[in-house]
Structures are given as C-alpha cells and as structure tokens.
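Visitor: Just need the structure, nothing else, for what follows:
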Amino acid sequence: MTNKNYDLLVVGSGIVGLAHAYEAKKRGLSVAIVEQNASCTGASIRNFGFVTVSGQSSRDTWRRAVYSAQVWRELAALAGIKILHQGTWILCQRPEAVEVAQAFLRTPMGADCKYYPQASYLNLESLGFTNTGSLHLENSLGLLYSPHEFRVESKEAIPQLASYLQNEMGVDFYWKTEVLSIEGTSVHTSNNRLNAEKIVMCPGAQLTGIAKPYIEKHDLKLCTLQMLRVKVQDGFVLPGSVMTDNSLARYLGWSELPEAKVLQDRIAKEMPEYIKEGIHLIVVQSADGSLVVGDSHHYGSSEDVFASERIEKLIIELMYRVLNITEHAVVERWTGVYPSTNAYDALIEKVSSTMRVAIVSSGTGASTAFGLAKDNFDEWLG
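Guide: Just a heads-up that it's a prediction; the model follows:
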C-alpha cells in the first residue's frame, strides 16, 4: 500500500477529469488521476470529437466553449493531436431555419459566422471554401457557416492528452484503480491509499459510484446516443462538420432564440419519428475518409445497451438528404452516453472545503470541459 501526497486528486480520466488536471498543473499543483478502467472508455471517446462553439447555450456554456476551443488548439500542437477539419456548415432547408440563422448572426455569439444564401453558392470557391460540392446544396435555401469549430479523433486524442499530461506535465495516473472511500483528505482505493489537499470527482456517466451520495439530489438521467462510422465513395471530402435544420431547432444557442419556435413546430409536424428518437444529424470526417454520423438521444435511468436498426435507417436517410454521396457501408456501430439534466448544462457540487464533484450534464464535455475546470478553480482556489 503506497501513501502518496498530492495537492489535487482527480477521480475519473474523461475529458472533465483531464481538463481539471491540466488547469491544476498550470497553477503549479501536484496532481494525480485515479481511473477504475485501464483507459478512458466513457463518453469522452464515444463522441464526434467535435469541439463546438457556435450553438452552445448563451452565457456560461458558450463562454466556456470559447475558452476550451483555445486550450484544445494549444494542447493539440503540444500533444501531437491532429486537427482533422475545421469549420461547421449548417444547411438551412426551410425558410424558418433561415430566420433562425440570421437571428443568430445578430447576437454576440454570431461574431465571425456568415450566412450564404443560395444565390451565392457559385462564389464559395472564390471565397476560399473547398469541397462544398459534397453537400446537397440544391436541397438548401442557404448555408450558415461557423469558423470556430474543429474536429479531433476522440479515441486517439483522449489517450494522447493523457499521455501528454503524464509525460510532459508530471501528472500521476493510477489506472485500474477504483476509489472505495474518501475520509477527509485521505482516499482509499482498491490498490493504495492516497492523500490530497483537494479532491475533484469527475464521474461522467458513472452516476452510481463513489460520487452518488453527492449528486443524487440533482436527478441526473443518462442520455444514450446511437452512432455510426460509414465508408462512402472514394474521393469524398467534407468541407467541415455538417449539421441541418434539426440542429438549429435543438442546440440551445439557436433553439433558445425566439425565431426558433416556428422552426421547431414545423420539424415536429414534418419529422415526428426524428423528434421521437431525438435525431439531429451531425457528420464529421476522419483521416481515413470515413464519416462519423449520428445521432439519436434516449433518456433514462440507465444506458441503452442495444442499438436500433430503425434508428440507424433514419439517420442514414437524413445523411443522404444532406450529403452528395452515392454509396455507403457501415463499418462501426456504437452507443455514446452522457449524464443529462434540463436544469443546467454543467454542475459543480461543493461537497466541502476539500472536495467537489464536476459534471458536464449536456453532452458538451469535449467542447466546454477546460472552461468548466477553469471556472471551478478560479472560484475554489482563487
């Protein structure tokens, strides 16, 4: 049994835990991360790797996303994390979506974003945009473009980030180590006993573990996502991440706008199956040319284990409406999962002067975790 001392101990190696470790090391603290699995296996590697700014809920979430995107870019260069593509294209297929897009541009969050009406499509290449022909432009009235987003391959980027924290920043990792109990500043694990001046639990979707007594009052649910990786015809290249009207009606940075209500009502009438399954299309591209496509949203007290062929067909059908593809083959299927509540996008539970629980409860962990960690430490450590 070892008995080491740290300024900060982080429970959980997902992006929220890694972000807290990074922010703490920047402040000169000694840091350890305790993870019950041999590697990160949760929400942080089962997502799009899509670091989003535009579309995030106004105020804290958007502000955290702006900060987190900056940190991601810095760390990508330092840790050798490849940024696969940049920018987001949202096909506005209904007049109501055009109204939402234009209303968004009038807000502070719309800074540097652009709307391109159908009449300007022939000029996109002269403006420096490439591969817009991969989109079914004839099915859209206009394009909302955001330059703020970019994509990493999560299943590679998260281990690379952990490796950088360990090898370059001196964070100690205790893999395959479960926290059994915490008494004051003493942490009893399945392998050892550790001491820490401060403890941050970042349980992600593990809502029934060591953090349960401190978070059960928040009535968190689990959201299960159905996702795919598909191969399409050779030479197909996306211009960036792609979304549609459904995203404008769902993502809070757009859906909270007054203009979004009419769009939401129309989509509910025209696409009831998609609303029932919580489907809004996101498509991103990997280095090998394959596309990561999703996703659906189911909420409950536990993660859905089995994927639905019907939901998969709905997602693929929408993909064909949006992308100029001629063929596809599904090469991977999986489910993502994250904690969720309608009350807030993230929570910091202040258990005591020495312990806190930090959770992103809106599926925006990859996009906001560094900002959440900074806010937590700014208030806690000064």
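Visitor: Could you use CA atoms for every contact and neighbour count after this?
Guide: Will do.
Visitor: Residues contacting stretch 318-329, please?
Guide: Around stretch 318-329, the neighbours that count as contacts under Cα atoms under 8 Å, 6 or more residues apart in numbering are 91, 133-137, 139, 230-233, 236, 244, 281, 283, 293.
Visitor: Contact partners for Gln264?
Guide: By Cα under 8 Å, 6+ apart, the residues touching Gln264 are Ala249.
Visitor: And whichever strand or helix holds it, what's buried?
Guide: Secondary structure assignment for Gln264, by DSSP states H and E: helix 260-270. Under the neighbour-count criterion of 16 or more other Cα atoms under 10 Å, helix 260-270 has 260, 263-264, 267-268 buried.
Visitor: And for the helix or strand just after that helix, what's in contact with it?
Guide: As assigned by DSSP H and E, the chain's next helix or strand after helix 260-270 is helix 272-276. Contacts to helix 272-276, defined as Cα under 8 Å, 6+ apart, come from residues 267-268, 280, 314.
Visitor: Now do the end-to-end distance for stretch 174-185.
Guide: For stretch 174-185, the separation between the terminal residues is 17 Å (Cα to Cα, to the nearest Å).
Visitor: Quick check: buried residues in it?
Guide: Neighbour count says stretch 174-185 has 174-175, 177-179, 182, 185 buried, by 16+ other Cα under 10 Å.
Visitor: To check against the first, give me the structure of this:
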Amino acid sequence: MNKHFDLIVIGGGILGTFHAYHALLSGKSVLQLEKDNFPVGATVRNFGQVVPSGMDAEWFGYGVAGLDIYKSIQQEFDISVQQNGSVYIASDNDEQTLIHELKAHYDTIGYETKLLSQEAVLKKYPAIKSSYAKEAIFFPQEISVAPDQMIYRLHEYMQTKFAQYTLKYNSPVTSCESKGTGVEVGLRNNTELFTAVKAIICNGYEFKLLYPELFSESGIVVSKLQMMRSIPMPEVALAGNILTGLTTRRYESFEHYCPSFKSIKTPEHYEELKKWGIHILFKKAADNTIIIGDSHVYADVNHFDDLGFDLSHHINELMLEEAARIVDFDVRKLQSTWAGFYPQHPTKHIVTYDLDDRIHIRTAIGGKGMTASAGYAEESIKKIFS
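Guide: So this is what the prediction gives:
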C-alpha cells in the first residue's frame, strides 16, 4: 500500500473523521489511523443529538454548518440522520423564562424556532407528563444520528466516495515526529512507518501513547457519563432530541444568551441532581429503544483512572427518578447501562497545539463533538493547510 500521504489523521472518532473528510473534499490524500478494532470512545457512547441550539458564539456557527454537512452526506449515503428536531421542555416558571429569552435571541439572528404551549407539547410528545411540561421551545431543523452506527457508516461512505482515502483500524500510533520536510508516523513501536506532509492528532481520551508530558500539563479534565437504554418501546411517541428543564439550566446557549440565567435559583429537588452533573435527555432510536441520561463526574487528565469503569447505582437511581417525573412510560425497563468518557478543558472550548507547521493536535472538544465537529473541522483544515 501507499506509504506517503498529504495528511495523516490519528484517531478514528468524529473529530478526526471530519478532519479527514474536509481534507479529502479539498483534494488531499488522507490516511486515517484508529488504535482499536473500531471506534469505541465518546463517538459511539452518546445520544447522537446534533443540537446547535445548545451552543454559543462560534460553536453555534459550527453546529449550524454541521447540520448542513450531515444532511448533505445523508442525501448520498445513509449515515442514520433523522430530522425530527430538538425540544427543550420547561417544567417551572424559571425554565419558562429561559426558553422565552432564548427564543428572543434566536429570533434576532433568524435561527428557526417556535414555542410550544403545554397543549402543543403533549400533542406532539404524548409520552411527556402534563404535570411536568409547562411549555417548550422547539427547533425543527435539528437532527439526530444513531451513535452506535453513524461513525462506521461515515467511514464506509468516505471509503466509497474518496479514492485517496485510506482507513486503518487496529493501528495504535506510538510515534509522530517531524522529519525532513514532513512527518513520520510509526505504528506498534515503529514496526510500520508512514509519512505525510502534515499530521493531525484527535486522540479522544487516550493521553499516554503520544506526547504524554504535554497532555499531563494541559489542564484537560475527563468527564465520565452514565447512560441507559430501555427495552424496545414502539408504543412510546418520543421523536427527536428531547431535552428537559435541567438542560435549560446547564447548556451554554441559555447561560450566555438568557439575561435571567445567573439570577434563577436552583430548586431543592434539583440540588442532588446538579451535584452529579445530571440533566435528563431522551433519544428514541430506530429500534424503538430509548436512550436515557446523563450524569457528569470529572477527574483531571493525570487521574483519569480514578473515575473507574464501574457504574454508580446511586447516580442511575437519581436519573431514573427524575426521568419518571418527566415521562409516563416505565423508565426502569432497561436493557443496558454504560459509562462514556470525554475530555474537555475548564476554560477552553477545544484544546489545540501546533507543535510546528506540520503536527497539529485538536482534542478535548468536550460534550459538543457530535454537534460541532463537522463544522469546526472544516475551518480547522483550511487553517492547517493555508
């Protein structure tokens, strides 16, 4: 096989894959290397919600661009995109104030949205309890994908569309160095070598194989999330991305664009939930199972192992109790529960290092990878190859 490329992308998740995609669109030859037999990180352990409405500043723009990118690919190849919109359901007066303020913001910039009365919410989402829903804000243009399928289908699409694309799974990169006028990348202690003009490292939560000293001083933290999947429930009507009151008290768009955000108080029944970073989301999958979550517990990059891979029964119980307050189906009919992990930074939206003009690190995009990676990577590739 060819050993030299315009670009080598290290990492097979969503952020690395969209860097590869945009480089291919611009005519570059690309080798993408994934350390595992297939991607197993945050890209496949999430809700698959693409929700620009939750982003702020330029990240909203990346999210909107991402909607167009996902939809355009879906027209060519089924990557599991469904356009059923996103809804944020307000359960009290403060949350109603927040959704009204967010609508006012999006109206000023022309991002389509509408308020749903309690009656409209219950008609559109019969599974939501009338005792919970007071009002909602709906974004019809937003989409969801199947997180357990999308990245594999995207890789398959890219392999069929781009002759200059090479994808190698089970290829852990153990060295990446500038040599001569390019980059040399080694697999398995340099038993296999590739060269390129440039390399981009999108390493997810793997911080020990490449540049461990750099990452140990990066300030990155890793978030552990707990999520659950119900048994198939074809009778439950719950299409699209369902976000709830706690989400309005958490997401960046509400924090930055709603004047009341800083002054609203946390009700007593939310205190324990907020302690564990819980906000309740629902996403019904094509197989009629319903994903329910999630929680957020953090550790710095040097103590990632402290998070453990076990699941906290207490956290799952808190989520199930709150979920049962919101919907009228039996949320305890579960077929699986799991933990996901993603890196983020306390003060940066993404962590970037340009080690020279050839080796570029783009990582720790946080919980917005599914929404923002497609749009962000487009701009990132332009800058890297400018």
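Visitor: Please report the TM-score between the two superposed chains.
Guide: Once superposed, the chains reach a TM-score of 0.92 (TM-score structural alignment, normalised by the length of structure 1), with 371 aligned residues with a Cα RMSD of 1.9 Å.
Visitor: which outside residues touch the strand or helix carrying Ser178 of structure 2?
Guide: Using DSSP H and E, Ser178 of structure 2 sits within strand 173-179. For strand 173-179 of structure 2, the external contacting residues (Cα under 8 Å, 6+ apart) are 10, 33, 35, 183-190, 209-210, 358-359.
Visitor: cool, and stretch 262-270 of structure 2?
Guide: Contacts for stretch 262-270 of structure 2 (Cα under 8 Å, 6+ apart): 94, 246, 255.
Visitor: give me that answer again for 10 Å
Guide: Residues from elsewhere that reach stretch 262-270 of structure 2, judged by Cα atoms under 10 Å, 6 or more residues apart in numbering: 92-95, 97-98, 246, 249, 254-256, 274, 278-279, 322.
Visitor: Next: stretch 205-212 of structure 1.
Guide: 11-12, 14, 42-43, 178-182, 200-204, 213-216, 220-223, 301-303, 337-340, 356-361.
Visitor: Next up, the contacts around Ala286 of structure 2.
Guide: 80, 82, 145-146, 232, 234, 239.
Visitor: Surely Thr166 of structure 2 is within a strand?
Guide: Yes: applying DSSP: H, G, I helix; E, B strand; the rest coil, one finds Thr166 of structure 2 inside a strand.
Visitor: Helices along the stretch 201-350 of structure 2, start to end?
Guide: Remark: helices assigned in the stretch 201-350 of structure 2 by DSSP state H, counting those that start in this stretch are 212-216, 245-248, 252-257, 268-275, 313-326.
Visitor: And the ones you listed: which comes nearest Lys382 of structure 2?
Guide: helix 212-216 (24.8 Å; Cα to Cα).
Visitor: Ranking by neighbours, what's the top pick from the contacts of stretch 318-329 of structure 1?
Guide: Leu91 (28 neighbours; other Cα atoms under 10 Å).
Visitor: so how far is Thr191 of structure 2 from the residue mapped onto that residue from structure 2?
Guide: When structure 2 is aligned by TM-score structural alignment, Leu91 of structure 1 is paired with Ile89. Ile89 of structure 2 sits at a distance of 54 Å from Thr191 of structure 2 (criterion: Cα to Cα).
Visitor: do Asp357 of structure 2 as well
Guide: Counting by Cα to Cα, the gap between Asp357 of structure 2 and Thr191 of structure 2 amounts to 26 Å.
Visitor: More neighbours: the two, which one.
Guide: Taking other Cα under 10 Å, Asp357 of structure 2 and Thr191 do not tie; Asp357 has more neighbours (14 against 8).
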